[in-house]
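> Below: sequence and its predicted model.
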Amino acid sequence: MAAGANRAAYVAGTFDTKGRELSYLRQCLEKLGLRVVTVDLSTAGKTSTASVHPREVARHHPEGERAVFSNDRGSAVTAMALAFERFMLSRRDVGGLVSAGGSGGTTLATQAMRALPVGLPKVMVSTMASGDVRPYVGPSDICMMYSITDVSGINRISEKVLANAAHALAGMIAHPAPSAGTVKPALGLTMFGVTTPCVQAVTKRLGEAYDCLVFHATGVGGQSMEKLADSGLLEGVIDVSTTEVADEVVGGVLSAGPQRLDVFARRAIPYVGSCGALDMVNFHAWDTVPERFRGRTLYRHNPNVTLMRTTADECRAIGEFIARKLNAMAGPVRFLIPEGGVSAIDRPDQPFHDPEADRVLFETIERQFRAGPGRKLIRLPLHVNDEAFADALVAAWHEVAAPAAAARAAR
C-alpha cells in the first residue's frame, strides 16, 4: 500500500440503501482534509453516486459481473463480498477503510477488511457490533462500532456515531504508529494453558534475538498468527500448541477451521511444530458437552471450560490432518514429537495420560510425514513441558532460521 499524501480513505457500502449515511462519512473525512474514494457495493446494478460503480467492483469476481448481479440476494451478497475483497487488494492507495450497515452490509465490507494487512485502519459501524462479532472480525484488527440506532438516515444519534467513526479512521490514517529504527524479527508461537511452561521457556531463550508474539490457541488465536504470517509480518513460527486441530477434527468449540496450517503452503517461512495439547477437545461449561460425549473422559478445567480426552481413533484422524498439512509446507520444517506426553495433564497419574492414544497419534504423523532436505520429524523421549524439550525446539528453530538470518546479515 502507498504511504503519505497518496493514501486515501475508502468509504464502502450499499449506496442504494445507505447512501445518506455513507455520504455523511465521506463529508466528515473530506472536512478533515483526506482524499476519499467511495465504493458502491449495491447488488441491484442501478446508477450510483459513488466514485466506484458496483459494476466496476463486480468485475473483480473470478466469474465476472454475472456472478454478482443475479436474481438471488443471498448469492449476490456472497459474490459481491468476494469481488470487493479482490477489488480492495488490487488498490495501491488505501490508507484506511470505513463502512456502515446492517447484517448484509457488515458481511459485505468485513470480508475485504479481513483480507487487508494487519495495521491498516479498518472501521465498521454496524447494527451487529453489540453481539458475537467473531464471524465479522475473525483474526483481523477491525474496529467494530455499534450503531445504536439502525443505519437508516441521519439523526442526532447516528450523526454522532458516524462522525466518531470518521474521526477515528482519520486519526489512524494521519497518525500511524512510528516505525522503530532497528526491530527484532517477529516470531509467532502458540500456547495453551497446559503447554505454558514449554512456551515460556522457549520465549525466555529466544527473547533477546526475536520479538516473540505468543498466541492463545483458542481458534481465533491460531487464525491470528496465520494472518500475520500471511501478511509477511512473521519471520517464522514455533507452533508448539496445535490443539486447535483436535477441535476441528473431533468437533470442539476452539477450532481454527479446516484451513489451519495452510498458510505455510503459500508462505515459505520456517516452521517448527509440535503436538501440544492434542490430547484434548474443548467445550464450554460442563452442561454444554454434547450428549454423545457424556460417557467420555472429561476434565473440568474451570467452571467455563471442559476438556475431553481424544481417543486413539481421533488421534489417528488428527495425525493424518497434521501430516497432510506438513507435507504441503513450502518452507523448512521441523516437527518435534514429545513421547512423554503432550500436555500438563498427559503424564502418569494425570487424568489424560493415555499412552496408547498418544502412540497412535505419533505413529500416524511419523508414518505419513514426508521427510526430505530441510524437512525433519524428530521423536524425543521427553514431555512437552520438560526444559529439555524447550531446548530442542530452540535448536530446531535455529536450524530452520539460519538461512534467513544469513540473508538478513548479508543485506
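Received the coordinates, thanks.

> CA atoms for contacts and neighbours, from now on please.
OK.

> Helices of the stretch 251-400 of the chain, start to end?
Using DSSP state H, counting those that start in this stretch, the helices of the stretch 251-400 of the chain run over 263-266, 312-327, 355-368, 387-410.

> what sits against the closest residue to residue 364 other than its chain neighbours?
Once flanking residues are discounted, residue 364 sits nearest to residue 319: 5.3 Å by C-alpha to C-alpha, 6 or more residues apart in numbering. Residue 319 is in contact with 361, 362, 364, 365, counting by C-alpha atoms under 8 Å, 6 or more residues apart in numbering.

> nearest to residue 382, of those residues?
Nearest to residue 382 among the contacts of residue 319 is residue 362, at 13.1 Å by C-alpha to C-alpha.

> The closest one touches residue 340, doesn't it?
No. The criterion here is C-alpha atoms under 8 Å, and residue 362 misses it with residue 340 at 11.1 Å.

> Tell me the buried residues in the host helix or strand of residue 169?
Per DSSP states H and E: residue 169 is located in helix 156-174. Under the neighbour-count criterion of 16 or more other C-alpha atoms under 10 Å, helix 156-174 has 158-159, 161-170, 172-173 buried.

> And the contacts of it?
Contacting residues not belonging to helix 156-174 are listed as 9, 21, 24-26, 28-29, 32, 34, 95-98, 121-125, 145, 147-149, 151 [C-alpha under 8 Å, 6+ apart].

> here's the one I want to compare it with:
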Amino acid sequence: MAIVALLGTLDTKGIEYGWLRKRLLAAGVEVLLIDAGVIGEPRVPADVPREAVAAAAGLDLARLRAAGDRGAAVTAMAEGAERTVLRLHAEGRLHALLAIGGSGGTSIATRAMRALPLGVPKLMVSSMACGDVTSYIGASDITMMYSVVDIAGINRISAPVLANAADAAAGMARGFARNPPPAVFGTGGRPLVAASMAGVTTAGVDAARERLTELGYEVLVFHSSGSGGRTLESLAGEGHFAGVLDLTLSEVADHLCGGLLGSGAGRLTAAGRRGVPQVVSLGALDMVKFGPPHTVPEHLRGPERRMRVHNPSVTVIRTTRSECRRLGREVADKLRAAVGPTAVCVPLRGLSTLGRPGGPYHDPDADRALFGALRDGLSGGRTELIEFDTHINDPAFGRAAAQRLHHMIATVAPAA
C-alpha cells in the first residue's frame, strides 16, 4: 500500500496533523507521522517520535530543549528530518511527503523535501506560500499550496484546503508506488545538456534543442525566470550535465540592473567552475524585467528609456548603452574564470524578438557597447569568441551553437 509521510511539529500543529492523518487513511493510504517538534509536548502520538528525529542529527532532545534556542532547535530538527525521510525513502517506506506549517515548520519540512530525489512527490501547505518561496524550494520539485488562513485549527477555510492537500498527496503516493519514475540523474540513457530559454529567445533555443536531440542528447530547458537559472546552476554544479547551452542571460541583466527575475551573483559560474563544456550567448541582455508598470523604479524611467508591457505581470525596459557595457564586462569576467571549454556565440543582428532589426528594442549603439566590452574582457583569455551575422532566433544560429557544444563535449569525453 502507498505510504504518505507526514512531517511536522506536533506540539504546535498536532491537532491539524491528526486531522490530516484521518483524511489520508480514509483515502486508502498508509501514514507515517514524523514529529519534528521540540519545546511543547506532542498533541498526537507519532510513528517516528521527536527523540528519533533529533538522534538522526546526532543530538540529544533533552539537551536541545534545555538550551531554549528556537533557531538552533529548528535547524537541528530540520537536519534530523532530512536524514529521517531519506532513510524512509531508501527503505521503500515513503511514496509522498506532506507537511503543513508557518515559517518554522515550512523551513524544517522543505529542507527534508529538497533532499529527496526529483520525482518523489512533495507537497507543502504553508502560510508562507503567497510570497517569495525561493529559499524553501531551491532546485527541487516541491509543490507549494497556500493555506489561505494560518495553520491554527480546523475551520471552514482550513478544512477544504487541508482536505485537498491530503487527497492530492494520497493520489500522488498511489501513482508513485505503482509506477515509480526512473532516477532522473541515474546512469545510462542519453547525455544530458542544459539550455536556458525565455519567450523572446524561444525560436533560436528550439532550433538548438532539436539539433542536439538529433545528435543524441537529452536537453533540459530552464526558463530564465530567476528560479530557472538557479536550478540550472545548482544541477550543473553537481555534475549532472555533459554540457550547458546557455543562450539566454536575462537573469544576469536583472541581477545587475535591479530587475525582478535575477538569479543572484552565482549565475553563469557553475559550469565553468566544474569544467563542464559550455556554449554561451547573450540572449535577452537587451532588457530588464519587472512586474506591472508601477514596479519599475523611478530612476529607471524617463523619456529616453524604452518601456514595454510584456503582459499584465511583466514589464520590460531596454538596457542602455552604459548598462550594456557593464553587462559585457560582467559576462566576460565570469567566463574568464571557467576551467573547462567555453565559447561565446554572438548574434550581431539582435538578442531577442524585441531587439530584432526594426523591433521596438533594436538599438545598434547599445548592442555594440555590449559586444565591445565582451571582446575586450575576453581578449587574451582561453574563451572562444564566435560572431555570427544573424539574429539570435535565426535557426541557423541555434544549430551552429548546438554543433559547437557537441564538438566540445566530444573532444573532452575521452578524458572524462
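All right, it came through fine. Computed from a prediction, not measured in an experiment: that's the story for all the values here.

> quick one on the thing from earlier: which one in the second structure is aligned with the residue nearest to residue 364 of the first structure?
Taking TM-score structural alignment for the superposition, residue 319 of the first structure sits opposite residue 328 in the second structure.

> same deal with residue 334 of the first structure?
By TM-score structural alignment, residue 334 of the first structure lines up with residue 343 in the second structure.

> quick one, what contacts that match?
Here residue 343 of the second structure is in contact with 278, 279, 280, 383, 384, 385, 386 (C-alpha under 8 Å, 6+ apart).

> The fifth one: neighbouring residues, count only.
The burial metric for residue 384 of the second structure, expressed as a neighbour count using other C-alpha atoms under 10 Å, is 14.

> Was I right to think it contacts residue 344?
Yes. Using C-alpha under 8 Å, residue 384 of the second structure is in contact with residue 344, at 6.1 Å.

> Highest neighbour count among the contacts of residue 343 of the second structure?
Counting neighbours by other C-alpha under 10 Å, the top entry in the contacts of residue 343 of the second structure is residue 278, with 30 neighbours.

> mind checking how far that residue is from residue 410 of the second structure?
From residue 278 of the second structure across to residue 410 of the second structure, the span is 12 Å (C-alpha to C-alpha, to the nearest Å).

> same check, this time on residue 291 of the second structure
Taken as C-alpha to C-alpha, the span from residue 291 of the second structure to residue 410 of the second structure is 42 Å.

> Which one of those two is surrounded by more residues?
More crowded of residue 291 of the second structure and residue 410, by other C-alpha under 10 Å: residue 291, with 18 against 13.

> which position in the first structure aligns with that one?
Using TM-score structural alignment, the partner of residue 291 of the second structure in the first structure is residue 284.

> I'd like the distance between the nearest residue to that match once chain neighbours are set aside and residue 281 of the first structure.
The shortest distance from residue 284 of the first structure to any non-neighbouring residue, by C-alpha to C-alpha, 6+ apart, is to residue 305 (4.5 Å). Distance of residue 305 of the first structure to residue 281 of the first structure, given as C-alpha to C-alpha: 10 Å.

> swap in residue 294 of the first structure?
Taking C-alpha to C-alpha, one finds residue 294 of the first structure at 13 Å from residue 281 of the first structure.
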